[in-house]
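Undergrad: fold the following.
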Amino acid sequence: MVTTRVSAWEVAAAVPDPELPMLTLADLGILAGVDQDGDAVTAWITPTYSGCPAVAEMAADVSGRLRAAGFGEVRVRLRLDPPWSTDLITEAGRRKLAEAGIAPPHTGARTAGPGLLRLGPTRHLVHCPNCGGADTEELSRFGSTACKALWRCRSCREPFDRIKEI
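TA: Down below sits the predicted model:
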């Protein structure tokens, strides 16, 4: 039976994201914490936005993996404050996104102050995750999920998803 907080964290951190399965919840910064009191574990997740349709699946996956690892009482709770930001995506997560052909977001989306975010069109140079070219354009602010936008590389002519900065 697993009995240490580190082990509970490691189990929960290894859960893949349901929409981006090449990344774990820890890679995305969605896993906000794991508290353990004896055999009872509470995992905290911060969804990418409060209406995220994958929340129930993430919670079920975290709970199932912790139970399978031997934890008796498992709770998964939402933590919405502080809100999730693309700045929480780890360097490993950004690398895995690029390797999967998805342009990672730039860091520094948050402004000074609690909960203030810069939202709007990208004003950064976006490199193509396929060829590395910098001659890219946004085709649609709306991509395959709410967190993505559709882009195209003018050099290799390939379309690609890009994670929006939040």
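Undergrad: from here on, contacts and neighbour counts on C-alpha atoms
TA: Will do.
Undergrad: nearest the geometric middle of the protein, what residue?
TA: Leu28 (2.7 Å; Cα atoms, centre = their mean).
Undergrad: apart from its chain neighbours, what residue comes closest to it?
TA: What sits nearest to Leu28 in space, not counting adjacent residues and going by Cα to Cα, 6 or more residues apart in numbering, is Ile89, at 4.4 Å.
Undergrad: in contact with that neighbour, which residues?
TA: Contacts were defined as Cα atoms under 8 Å, 6 or more residues apart in numbering; by that measure Ile89 touches 27-29.
Undergrad: strands along the protein, start to end?
TA: For the chain, applying DSSP state E gives strands covering 31-37, 40-45, 73-78, 102-103, 136-140, 148-153, 159-163.
Undergrad: for the comparison step, fold the sequence that follows:
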Amino acid sequence: MTDAWSAAAAVPDPEVPCVTVADLGILRWVRMEDGVAVAGVTPTYSGCPATLAIEMAIEVALRDAGFEARIERVISPAWTTDWITDAGREKLRAYGIAPPEGAVGKMALFGETEVTCPRCGSRDTIRISEFGSTACKAQYQCRACSEPFDYFKCI
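TA: So this is what the prediction gives:
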């Protein structure tokens, strides 16, 4: 069982390859059912274009590890950025993406969040676009070091 979890958990996110599906918390569980490794996967949001690619990559990883495999899409409860692990948040920061700040709340919907620059650590930042390299990220710029960066929005 741990071998199946390890194989599935090591799959990188195709849009943000510095983190794995386990780091993001979208791999919910892996369990054996009648000799088949079944992985529960929760999409980050219903319109995420990477969902099918992620599910296929997890299935391939399980098969490559010697398991018959099946993926179950788990839509309830809905994924939240609160599920990103501490290790995942640090990997995002090291990659140059500011991880979500604080817990999910209504004010996050209105951009009422102070964002820390992942490069220099300054909180003197400004949102320059609601959308960054993907729909789940916003584009910010640091006023201290002048560098632009993506911020992984609280969802």
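Undergrad: superposed, what's their TM-score?
TA: After superposition, the two chains reach a TM-score of 0.95 (TM-score structural alignment, normalised by the length of the second structure), with 155 aligned residues with a Cα RMSD of 1.3 Å.
Undergrad: returning to what we had before: can you redo the contacts of Ile89 of the first structure as CSV with distance to Leu150 of the first structure?
TA: What follows is the contacts of Ile89 of the first structure, written out as CSV (distance: Cα to Cα, whole Å):
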residue, distance to Leu150 of the first structure
Asp27, 22
Leu28, 20
Gly29, 23
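Undergrad: keep only those of those that are in helices.
TA: Helix and strand membership here follows DSSP state H; of the contacts of Ile89 of the first structure, those in helices are 27-28.
Undergrad: Ala69 of the first structure: which of the contacts of Ile89 of the first structure is nearest?
TA: Asp27 (20.5 Å; Cα to Cα).
Undergrad: tell me the residue in the second structure aligned with the closest one.
TA: In the second structure, the residue paired with Asp27 of the first structure is Asp23, using TM-score structural alignment.
Undergrad: hmm, Asp82 and its match touching each other?
TA: No - Asp23 of the second structure is not in contact with Asp82 according to Cα atoms under 8 Å; the separation is 11.2 Å.
Undergrad: who's more crowded, those two?
TA: A count of neighbours by other Cα atoms under 10 Å puts Asp23 above the other of Asp23 of the second structure and Asp82, at 24 against 16.
Undergrad: and the gap between the more buried one and Glu112 of the second structure?
TA: Computed as Cα to Cα, to the nearest Å, the Asp23 of the second structure to Glu112 of the second structure distance reads 25 Å.
Undergrad: check Ala103 of the second structure too.
TA: 12 Å.
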